[in-house]
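> I need the structure of the sequence given here:
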Amino acid sequence: MRERAPLHRQELPDGRSFWSVTRYHDVCRVLGEHREFTSERGSLLHQLGTDDAASGLLLVATDPPRHTELRRPLNRMFSAAGLAATRERIRAAVRGILTPALDGGEWDLAECAAKLPMAVAAQVMDIPEEFWPDLVAWSAMAASPEDPAHAVPHGSPLLVAHHGLFDYFSREFDRRSGTPGDDAIRLLMTMRGGELSREEVVVNCYSVLLGANATTPHTVTGTLLALAERPWIYRRAAAEPAAIPGLVEEGLRWSSAASCFLRHAVRDVEIAGGLVPAGDPVAVWIGSANRDATVFRDPDSFDPTRGDNRHLAFGFGPHYCLGATMARITLRIFFEEFLGFFGEVEPAGEPVRLASNFVSGHTRVPLRTRVRRSLAWHTGERIEAPC
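Below is the predicted model:
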């Protein structure tokens, strides 16, 4: 499609249709030009044909200037400076998550990685650990309701997930009202003297949590699968900790975990050699843009030394991922710890892909790892572990 149909109209059996954009610069234009392509009618492909009920309330369902107003107070909290105090807690969480792999046998990376974003987001949102399992399960269901693993006996997985998440954050709104604190939930509740309604706070808490779960765990699994298939790159990365930031950026490009976003044309727009009529939905395919050979040299090679890696894994424009800095910090710490723990990693079976048109990832990734005899952490601490 990049080569032959960079603007492609897809009609579904039920009569709904949308346009696909697959080239890097066209994707940037759709995501970056809110006066041409609006977010307010829904940002996910499964919302096709039904306008977003949270339009104007939810960060991902607003355009500037409202989007900028909602986002500004959270930007400070999710900056590198704002997250500085959480680094060691993130490291402790990563070590806890990697514990099942320490016996040197077969283990499921996807199961462990699924816990990572919740462990991190919980620090920022002040969520007690007892609620983590339910929130992880509901977030996964909301991000990929099509996957068989998320089937429920009666009704829709998406409705079950929304009910659980909205109910939890509604109760937290009531519990935290009038109490001091500097977490993200209270920040939303008190911004500009309590400007946001209860509904706005709840849906934006949901958005922050869903965003954390959509990218980080699947970047972990996608990157480690690539490394398991390329042991020479794994050994190089383990020997050169300074290479880890480049490994993370290439893992983000390679995995492109948030694979698709939806926009609607505000007016007739000429793009990619064609015309999108006013009101029509446009899907941008991030994984395709991140393999555009006009931007990325040898795009189908996994290359952590790639220079000027301008990937779109966190999106582009006004809706550039709020949690991008937090995700980068988390991923860098994860790979520092993983490469320090394990001398080797290899597949232990066939990975199982997630069934989703939004998230590109896996529900099962069996691995075998060999723990190093002695572990030298980047802090200089030395920890003995079984071979």
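> from now on I want contacts and neighbour counts done on CA atoms only, so please keep to that.
Fine.
> would you map the strands across the stretch 1-150 of the chain?
7-11, 17-21, 37-38, 106-108 (DSSP state E, counting those that start in this stretch).
> any idea which of those is most buried?
The highest average neighbour count among the strands of the stretch 1-150 of the chain, using mean count of other CA atoms under 10 Å, belongs to strand 37-38 at a mean of 26.
> name the residues of the longest helix belonging to the chain that are buried.
In the chain, taking DSSP state H as the definition, the longest helix is helix 198-228. Going by neighbour count (16 or more other CA atoms under 10 Å), the buried part of helix 198-228 is 199-228.
> and this one, please, so the two structures can be compared:
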Amino acid sequence: MPKLLHAAKRFLAGSRLFGAVAGLLLCGAGSVAFAEDTLKITPAVSAREMYDSNVYMMGKGDLEHSLAPSLKVELEQERVRGYVSGLATLYRYSSLSAYDRMDQKYDAFVEMNATERVRVSVTAEAVVDHTFSSTLENTGQIAQLTLREVYGAQPSITFDVTERNTATLFGGYTQTRYGSTIYADSNTTNYGGRWGYQFTERTQAIAQVSQTRIEQSSAHQSVLSTLGGFEYKLTELLKLRLLGGMSSMQSTNAQGQDSSRNGFSADTGVEWRVDETSSVSASYNRDMTSGLNGEDIVRNRYSIFGAKRITEKLQLMLNGNMVMSKISAGSTGTTSTTRWMEISPQAQYQVFEHGTLALGYGYGAQKVEETGVTKERNQVFLNFSISFP
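Prediction:
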């Protein structure tokens, strides 16, 4: 019963934020009446059966059963557009019942045309989940399965200075809380500006500067990042993004010791629509961030995605990701380099108009370069999803 009450409390906490951002979206519409097709409500649900050979990299395999209902509300009007969405995922294991859990995620976005040249937007999120998956994908670190609550909001304002010049100011605040003292709670603030200049219909120059500060109970980090470059449409089917710059991190650990590091930052990508049935995209990103306990992390992330439609109902997809992180723990003076790689091919079949069946395989491997220790996992899954637009 205590576990049930605790789960209900977390659900209601997320639901209150969901209701608040939904109210923000609807209030943004003002007193204008909803026209036909401006408000769209889409419930959906997916069910998945998956065998995992190494559950949470703990050395044991098991069959995972998951059920994920969701709801999305979208608004589209002449001056206001946005959405709110909620997703709850229930996980159960055949043998490893200690890993049973429920994760929740709520998102909201609203954008308003204040004038012909000024747009104001707000993005908000509430997440109640567990640390393992997000930490592994973002930093390559294997984390213990610990309850995590994340609440954040990011407002921005965009001004079309001229037909070719666009300036954006943005900011944000995120609060992260853990259900255990293993990891440190944190508050993150960020702010910055972005400028874009459209040289031609195909070429846009971009410059961005941002500041991020992470505060923990007895430590803090500050990252200043600059990026500059361009986006270029080589053809109607091929698009290139190339941004580069510098990053600087200043840190103070729990013992009051200061440290600093500098390096280059990058945000690059290519999107290629090969033909009407095929597409490919790839990206590379380099930045500086914070670990679960305030470690300084310099990370390089690579991703690739490909899709090929075989028939009107059958599609094949391939998704690959790799993250390499150099992790410096200021409190101990130790440095380690971790590498996480995963690749997942899958086939999707449209059973009916709003119902999809997917069969896939996933391979993942994490390696700590200093020790040579490698942990691997293999996953095979069958997923069915249906929406009710």
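> got a TM-score for the two of them?
For this chain pair, the superposition-based TM-score is 0.23 by TM-score structural alignment, normalised by the length of structure 1; 150 aligned residues with a CA RMSD of 6.9 Å.
> thinking again about what came up before, let's have the strands of the stretch 1-150 of structure 1 in JSON lines, adding distance to Pro347 of structure 1.
As requested, those are exported to JSON lines (distance: least, CA to CA, whole Å):
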{"stretch": "strand 7-11", "distance to Pro347 of structure 1": "36"}
{"stretch": "strand 17-21", "distance to Pro347 of structure 1": "34"}
{"stretch": "strand 37-38", "distance to Pro347 of structure 1": "42"}
{"stretch": "strand 106-108", "distance to Pro347 of structure 1": "9"}
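> nearest approach to Leu98 of structure 1 belongs to which of those?
strand 106-108 (9.9 Å; CA to CA).
> so what does that closest one touch, helix or strand wise?
strand 366-371 (3 or more CA pairs under 8 Å, 6 or more residues apart in numbering; DSSP states H and E).
> of the strands of the stretch 1-150 of structure 1, which is nearest Thr325 of structure 1?
With CA to CA as the measure, strand 37-38 is the member of the strands of the stretch 1-150 of structure 1 nearest Thr325 of structure 1 (24.9 Å).
> tell me the spacing between Ser121 of structure 2 and Tyr191 of structure 2.
To Tyr191 of structure 2, Ser121 of structure 2 is 14 Å away according to CA to CA, to the nearest Å.
> now do the contacts for Gly360 of structure 2.
Neighbour list for Gly360 of structure 2: Ser344, Pro345, Gln346, Ala347, Val380, Phe381, Leu382 [criterion: CA atoms under 8 Å, 6 or more residues apart in numbering].
> surely it is in a strand?
Yes: per DSSP: H, G, I helix; E, B strand; the rest coil, Gly360 of structure 2 lies within a strand segment.
> I'd assumed Ser248 was in contact with Thr226 of structure 2.
No: applying CA atoms under 8 Å, one finds Thr226 of structure 2 not in contact with Ser248, separated by 9.2 Å.
> the more surrounded of those two?
Thr226 (21 against 18; other CA atoms under 10 Å).
> so the more buried one is in which element?
Assigned by DSSP states H and E, Thr226 of structure 2 belongs to strand 220-233.
> give me the contacts around that strand.
By CA under 8 Å, 6+ apart, strand 220-233 of structure 2 touches 202-215, 239-253, 265-267, 288-290, 294.
> the residue lying closest to Gly306 of structure 2 once chain neighbours are set aside and Asn321 of structure 2, how far apart?
Spatially, and ignoring its direct neighbours in sequence, Gly306 of structure 2 is nearest to Val280 (4.4 Å; CA to CA, 6 or more residues apart in numbering). Counting by CA to CA, the separation of Val280 of structure 2 from Asn321 of structure 2 is 14 Å.
> overlap of the contact sets of those two?
Ile304.
> tell me where the stretch 151-300 of structure 2 has strands.
Using DSSP E, counting those that start in this stretch, strands in the stretch 151-300 of structure 2 cover 165-178, 186-198, 203-215, 220-233, 238-252, 258-272, 278-290, 296-309.
> in the helix or strand just after the last one, what counts as buried?
Note on strand 296-309 of structure 2: by DSSP H and E, the next helix or strand toward the C-terminus is strand 314-329. Taking 16+ other CA under 10 Å as the basis for neighbour counts, the residues of strand 314-329 of structure 2 that come out buried are 314-329.
> among those, which pair sits farthest apart?
Every pair of the buried residues of strand 314-329 of structure 2 checked by CA to CA; the farthest is Leu314 and Ala329, at 47.7 Å.
> list the contacts of the helix or strand encompassing Glu344 of structure 1.
According to DSSP H and E, Glu344 of structure 1 maps onto strand 342-347. The contact list for strand 342-347 of structure 1 (CA under 8 Å, 6+ apart) reads 225, 227-229, 231, 234-235, 238, 365-372.
> hmm, who's touching the helix or strand containing Leu159 of structure 1?
Taking DSSP H and E as the criterion, Leu159 of structure 1 maps to helix 157-176. Applying CA under 8 Å, 6+ apart, the contact partners of helix 157-176 of structure 1 are 135, 138-139, 141-142, 145, 150-151, 185-186, 189, 198, 201-203, 205-206.
> again, but for stretch 302-321 of structure 2
In contact with stretch 302-321 of structure 2 (CA under 8 Å, 6+ apart) are residues 277-285, 301, 322-323, 341-351.
> what is the neighbour count of the closest residue to Asn321 of structure 2 other than its chain neighbours?
Take Asn321 of structure 2 and drop its neighbours on the chain: the residue closest to it by CA to CA, 6+ apart is Ser303, 4.4 Å away. Using other CA under 10 Å, Ser303 of structure 2 has 18 neighbouring residues.
> now swap in Arg66 of structure 1 and tell me
Arg66 of structure 1, neighbours per other CA under 10 Å, totals 14.
> look up how far Arg72 of structure 1 lies from it.
Taken as CA to CA, the span from Arg66 of structure 1 to Arg72 of structure 1 is 10 Å.
> Asn204 of structure 1 now?
Asn204 of structure 1 is 13 Å from Arg72 of structure 1, by CA to CA.
> got it, and Ser170 of structure 1?
For Ser170 of structure 1, the distance to Arg72 of structure 1 equals 23 Å [CA to CA].
> looking at those two, which one has more neighbours?
Ser170 (17 against 12).
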